[in-house]
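**Student:** Need a 3D model of the sequence below.
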Amino acid sequence: MSKQVARILIIDDEEDILLSLRLLLSRHFSEVVTESNPYQLPRLLRGKTFDLVMLDMNFRTGDTSGNEGMRWLEKITELSPETGVIMMTAYADVKTAVEAVKVGAIDFLEKPWRNERLLTTIKAGLELSQSRRKVQQLTDQQQMLANDLEQPFSEIIGESPAMQRVFTLVEKVAKTDANVLILGENGTGKEVIARAIHRQSLRKEKVFITVDLGAIPESLFESELFGHKKGAFTDAKADRAGRFEVASTGTLFLDEIGNLSQPLQSKLLSALQTRQVTRVGANDPIDIDIRLISATNMPLYDMISEGSFRQDVLYRINTVEIKLPPLRERQEDIPLLVEYFLAEYARKYQKENLEIAKAAYPLLRSYAWPGNIRELRHAVERAVILADGNQLTASDFILQSPSANSKSKGEPHTVNLEELERWAVQKALTKNAGNISKAAEDLGLTRAALYRRMAKYEL
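**Tutor:** The predicted model follows:
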């Protein structure tokens, strides 16, 4: 007879009861844990996730009130609200049973019990616990999805040969579960491509969860990605599923993966290899089933040579690699993008009759767009806001000339270290016409270090 996969905890001060229940239930369920001391409950619940707890009502000799069992029931409900609890007592009465159910118990068993009734009650309790856990997981998913929907999103636009090659790759890889690495400068639309892959995948009806690894402090990495148990650290007020767990059966998008330190790369690699995560403060691994898409604007291959990025992590995340071209390499797409953003912001700012003069396009196509599509979007929005007439001309677009800008500004009028560093990086890039290797050499940095600073200052 195959056993049902379930972890059951039994708390009773009578060793004979514990032995009898362990012998009976071990024939039907995969794991049965017994404990005679109820004060061990918090430790047990923090260390493992139990599907069901069977709790005695009375632990003191001569006490038949059930008060102690009720207090421990409240504690279990506080520590692990999704876990079902079945109360047990030799002194049952209707009032006590009703009170226990009000506090959170799912059923009530009298001692001595009939085995058939016991097993039926436990199986019903397990189903309810699984339902509670599923509801909590869906709640976590909905919360993350709500946060995710607040992020800006636009359709993929492009007819250039460079973008057609990207579309072909997306179409080929989307229907598989292959891990995808998207490379490209800031503002080129890496997340938009990731979403396109998800929408065309076999997981399109499931969740798409994004994680900006560059925005997560190292101390919170495990909690954010793998989840935590209540009480695992000071601010852990309740059990919480991590991004891996919430994304299970769907797609997980790890943005700015090049920003991970080596220790965090090791933790990520372990999760990807085992396809399991363990919540902070817990001992039990949780199986995960995700489709992984990663992205970065950093030169991972150079970083491997320099020892700042692990080669085995790169092999794990880039079964297929997609390189997004910068906007300066797909100038023929600029009119399409401008028209799209113009329509969007004309509606937003109630200037529906706006159009763009054809004479403005040569200027827009000749500009280098160091901020790529993001910069173009902001330039169009600004032009729409400031426009006086019904037509946008070249003069409505405020585009910075790097060489003119650096001459007019000269040295920065500040002693703020971050502003000085930003100015130095910008000056080196301008001087070397965007050549990363030469700019890094002038600054005395590695290419990887320069890329990190460019990402930091959005250059």
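
**Student:** going forward, measure contacts between C-alpha atoms and count neighbours the same way
**Tutor:** Fine.

**Student:** Grab the longest helix from the chain for me.
**Tutor:** helix 115-149 (DSSP state H).

**Student:** tell me which residues in it are buried?
**Tutor:** By neighbour count on 16 or more other Cα atoms under 10 Å, the buried set for helix 115-149 is 118, 121-122, 125-126, 128-130, 132-133, 136-137, 140-141, 144-145.

**Student:** all strands for the stretch 251-400 of the chain, in order.
**Tutor:** 251-255, 276-278, 285-287, 291-296, 320-323, 355-356, 391-392 (DSSP state E, counting those that start in this stretch).

**Student:** circling back: just how off-centre is the helix or strand following the longest helix of the chain within its chain?
**Tutor:** Moving toward the C-terminus from helix 115-149, the next helix or strand (DSSP states H and E) is helix 161-174. For helix 161-174, the separation from the chain centroid amounts to 25 Å (computed by Cα atoms, centre = their mean, to the nearest Å).

**Student:** can you list contacts of the helix or strand Val98 falls within?
**Tutor:** According to DSSP H and E, Val98 maps onto helix 94-103. Contact with helix 94-103 is made by Gly66, Met70, Leu73, Glu74, Met87, Asp107, Phe108, as judged by Cα atoms under 8 Å, 6 or more residues apart in numbering.

**Student:** Another sequence for comparison is provided below:
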Amino acid sequence: MDKLGKILIIDDNEDVLFALNLLLEPYAEKIKVTTQPERIEHFINTFNPDILLLDMNFSKDASSGQEGFYWLEKILKIDPEAIVIFMTAYSDTVNAVKAIKCGATDYVSKPWQKERLLGTLSSAMKLKKSRTEITVLKQQVASLTDSDRKSTTEIIGSSDAMQDIFETIQKLSETDTNILILGENGTGKDLIAKAIYRNSLRKNAVFIEIDMGSIPENLFESELFGYEKGAFTDARKEKSGRMEIATGGTLFLDEIGNLSLAMQAKLLTAIEKKKISKLGSTRDIDIDVRLICATNTDLYAMVEEGHFRQDLLYRLNTIEIHLPPLRDRGNDIILLAKHFLEKYSRKYKKQISGLGRDAQKKLMQYAWPGNVRELQHAIERAVILSDNRQILHAENFMLKPPHTERKIENDNLNLGQIEKNTIEKALKRSNGNISRAAQLLGITRYSLYRKLEKDNDTTQL
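**Tutor:** Sure thing, here's the model as predicted:
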């Protein structure tokens, strides 16, 4: 078994301390013992134990367990994440169970059984490692400077639509409600999510992001909820899920429309009960998470088609924010272009001071199917390929021509054939990626599966 870390044992019986020290020495990194519970704070500060074994009674003939409750409260005030295991007589297990409700991790009975004692301590050490991992991640997020946070969440826009969104974000600053952000790909849904977080009551806690579109469906559950060692073939060690890590902070679920119905049910249960259970575990973990979700798919259509749970949608969309496409944001196109121009001129050490009128006109007339992301890439490419001139002109921007479909052979107007040809093109452009092809077609992944199955059935006929 793995090392048990550092153990502090507090008991008024020196024989018990001697026996436990002798028994646990081969398994523990270090052991400290004391008969004086008054020294607990000293040992916590100087020894930094991973596990505390605490007797329930210290006074002679005492059996109520009240002393144990008293010292448990003291310990948890010093370290709310402390792992405390009570030691109690067989007849006092009722008090031990009560102690667990008050914050103790577990209890062992005296006289103890070696295997059960070691198993309890091993489970406690796993919990300690999990909490330590979460604490480290939270500290890493907290160590971000204000400039770091601002640089990753900067939003530019003076259009009426964007001003309405900024006003909504401000109104949400004193609430902790769940948010659903809707908009096309490339409109900046992740930036809006971070802006909501940065202006929220949880701004000093963690912000954890999961891109549901990039995670294989069979890994959704382990990513969200975590898993125990041995839960499946490759689970060589325990892992905390994103919902556990995000406790106290904000969890951003991007592309929520990609969540399967089975995982939708589990997510709904976690939201309603505020509890999760890792894969391979029977123990519930309390969570306190503010959810922000985003998608470019029509969740309401998915509900009608039976591919998204209506009750989950109502849990996620307490407030909806609709991000407009870049083509509908007017002069924001120029504001964003100038911002990216300054950014990439500095990055690539180019002396470019602005955009010519012809360039601005070209940018304003373009439809920007890829939205802000496409504009950013267009500006970066223009800066890289420029000859260090002071002003960029229209010829510096290689934008895609308006999309025109090739005339179908023999002017075939059969809708079924047109749909089949369009699906084939989308699959080719996305290299067979179903989710990406569905996005290109403007339909859900499940609708695309259904259409493909329909085509297969027709072919077989």
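
**Student:** quick one on the thing from earlier: in JSON lines, list the contacts of helix 94-103 of structure 1 along with distance to Asp396 of structure 1 and neighbour count.
**Tutor:** Listed next are the contacts of helix 94-103 of structure 1 as JSON lines, based on distance: Cα to Cα, whole Å; neighbours: other Cα atoms under 10 Å:
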{"residue": "Gly66", "distance to Asp396 of structure 1": "78", "neighbour count": "21"}
{"residue": "Met70", "distance to Asp396 of structure 1": "72", "neighbour count": "22"}
{"residue": "Leu73", "distance to Asp396 of structure 1": "68", "neighbour count": "25"}
{"residue": "Glu74", "distance to Asp396 of structure 1": "66", "neighbour count": "15"}
{"residue": "Met87", "distance to Asp396 of structure 1": "74", "neighbour count": "24"}
{"residue": "Asp107", "distance to Asp396 of structure 1": "71", "neighbour count": "19"}
{"residue": "Phe108", "distance to Asp396 of structure 1": "75", "neighbour count": "23"}
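
**Student:** Among these, which ones are in helices?
**Tutor:** Those of the contacts of helix 94-103 of structure 1 lying in helices (DSSP H): Met70, Leu73, Glu74.

**Student:** aligned partner of the first one in structure 2?
**Tutor:** Matched across to structure 2, Met70 of structure 1 falls on Glu25, judged by TM-score structural alignment.

**Student:** correct me, but its match touches Val33?
**Tutor:** No: applying Cα atoms under 8 Å, one finds Glu25 of structure 2 not in contact with Val33, separated by 11.9 Å.

**Student:** so what's in contact with those two at the same time?
**Tutor:** Joint contacts of Glu25 of structure 2 and Val33 (Cα under 8 Å, 6+ apart) do not exist.

**Student:** Pull the number of nearby residues for the counterpart of Met263 of structure 2 in structure 1.
**Tutor:** Aligning on TM-score structural alignment places Met263 of structure 2 opposite Leu264 in structure 1. By other Cα atoms under 10 Å, 15 other residues sit near Leu264 of structure 1.

**Student:** Next, count neighbours for Arg43 of structure 1.
**Tutor:** With other Cα under 10 Å as criterion, Arg43 of structure 1 counts 9.

**Student:** I'd assumed it was in a helix, is it?
**Tutor:** Yes: counting by DSSP: H, G, I helix; E, B strand; the rest coil, Arg43 of structure 1 falls inside a helix.

**Student:** returning to what we had before: tabulate the contacts of helix 94-103 of structure 1 (a markdown table), appending distance to Leu300 of structure 1.
**Tutor:** Below are the contacts of helix 94-103 of structure 1 laid out as a markdown table (distance: Cα to Cα, whole Å):
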| residue | distance to Leu300 of structure 1 |
| --- | --- |
| Gly66 | 62 |
| Met70 | 57 |
| Leu73 | 52 |
| Glu74 | 51 |
| Met87 | 56 |
| Asp107 | 56 |
| Phe108 | 59 |
